[in-house]
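*Asks:* Generate a structure from the sequence data that follows.
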Amino acid sequence: MRVLGVDPGLTRCGLGVVEGAVGRPLELVEAGVVRTDPAADLADRLLGVERGVEDWLDRHAPEAVAVERVFAQHNVSTVIGTAQAGAVAITCAARRGLPVALHTPSEAKAAITGSGRADKAQVQAMVARLLRLAEAPKPADAADAVALAICHIWRGGAQARVAQAQQDFARKVELARRARPAPNPQGR
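*Replies:* Here you go, the predicted model:
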């Protein structure tokens, strides 16, 4: 499975593409950031993020997109910008019919390090180790995006199988319900 991880941000939107499967070695395809000028108009910055995400989607053709779920911080303007950049990435993926998953930072940390409270240095060290790299992708936003992609490969695949099993079960129940003879209102 090939996954594009997105660590949303207006100034630096981290992007990372990882290929792999549960129980198999992971491979880093590319990691980097889309940068926008903090002095530019918001609309232009969002267009810049969109162009960057679209370029990555074109070049890497992922099967899924994993975006960091925005959580509340003390700096409201940062949260809003992060949410807007995340929404752009989600829209780009949806436009192509790609499945999108949202993972919290602690979910990604737990998947990578075993602890949802790991610090950035621990996450970066494990990303490098898991991908057999001399060092973690730079800047930190790129490493975070790669961690999200890994998290999705390891956790998202299982979540997708559970969801598919639930859909299959619901479909079978509905087919069985339809196959039953209609009750005879006259009791015959």
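*Asks:* contacts and neighbour counts: CA atoms only from here.
*Replies:* Will do.
*Asks:* Which helix in this structure has the most residues?
*Replies:* The longest helix of the chain (DSSP state H) is helix 157-179.
*Asks:* ok, residues contacting the helix or strand containing G14?
*Replies:* For G14, the host element (DSSP states H and E) is strand 12-19. Contacts with strand 12-19, where a contact means CA atoms under 8 Å, 6 or more residues apart in numbering, come from 1-8, 26-36, 49, 53, 60, 62, 85, 141-146, 149-150.
*Asks:* what do you get for stretch 52-69?
*Replies:* Contacts of stretch 52-69 (CA under 8 Å, 6+ apart): 1-8, 15, 17, 34, 86, 89-90, 92-93, 98-105, 145, 148-149, 152.
*Asks:* quick one, helices of this structure?
*Replies:* Using DSSP H, the helices of the chain run over 42-60, 76-95, 105-113, 120-130, 140-151, 157-179.
*Asks:* One more, so I can put them side by side:
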Amino acid sequence: MKIIGIDPGLRNMGWGIVITDGPRLRHVANGIVHSSGDELGPRLAVLYRGLCAVIAEHAPDMAAVEQTFVNKDAVGTLKLGQARGIALLSVAEAGLSIGEYAPNAIKKTVVGVGHAGKEQIQHMVRFMLPGVQLTGPDAADALAVAICHAHHVQGRTLKIKAQA
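*Replies:* Purely as a prediction, here's the structure:
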């Protein structure tokens, strides 16, 4: 099963793709879609086209997107939510099932604690995907989202098999 994880951002939208084979994970690719400028509409269009190109190139089977956390800056949170909407639209238009995870749930799954720092996430992603060359912190976060989804899907599959 090939999973794309997405770390939504308005300037840097991280993406990472892993393949699961039972309990084993293998890195496929990772990167960042960059947008710049002051106008929101064109920036969102760049993010959408970039993610659609990644999805077309790698043909994932399912997707996972990090949920937006609410912070003190309401305008920033709203803009991040719009970038997240672009991520959800991109994978939904490709017909992929989508898992959504809170930042703390992703950190807890990958690092073991819900309030891990970016350096800890990068370290564990490198540990879980030996030889991975990270494009940047946003790509590492996206791979963590994909790893989190892989673990949750595997857990649901084992539960279904146990009930059968």
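*Asks:* Any idea what the TM-score comes out to?
*Replies:* The TM-score (TM-score structural alignment, normalised by the length of the second structure) is 0.90; 162 aligned residues with a CA RMSD of 2.0 Å.
*Asks:* quick revisit: just the angle between the strand holding G14 of the first structure and helix 42-60, please?
*Replies:* Between strand 12-19 of the first structure and helix 42-60, the angle comes out at 10 degrees (axes from the mean of the first three to the mean of the last three CA atoms, to 10 degrees).
*Asks:* Next, the mean deviation of strand 12-19 of the first structure compared to the second structure.
*Replies:* Following superposition, strand 12-19 of the first structure is found to deviate from the second structure by 0.6 Å on average (mean CA distance after the TM-score superposition for the first structure).
*Asks:* May I see the buried residues of that strand?
*Replies:* Judged by neighbour count (16 or more other CA atoms under 10 Å), strand 12-19 of the first structure contains these buried residues: R12, C13, G14, L15, G16, V17, V18, E19.
*Asks:* thinking again about what came up before, got the helices of the first structure as JSON lines, with distance to V67 of the first structure and mean neighbour count columns?
*Replies:* As requested, the helices of the first structure are exported to JSON lines (distance: least, CA to CA, whole Å; neighbours: other CA atoms under 10 Å):
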{"stretch": "helix 42-60", "distance to V67 of the first structure": "12", "mean neighbour count": "17"}
{"stretch": "helix 76-95", "distance to V67 of the first structure": "7", "mean neighbour count": "18"}
{"stretch": "helix 105-113", "distance to V67 of the first structure": "10", "mean neighbour count": "21"}
{"stretch": "helix 120-130", "distance to V67 of the first structure": "17", "mean neighbour count": "18"}
{"stretch": "helix 140-151", "distance to V67 of the first structure": "7", "mean neighbour count": "29"}
{"stretch": "helix 157-179", "distance to V67 of the first structure": "15", "mean neighbour count": "12"}
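*Asks:* Thank you kindly, that will do.
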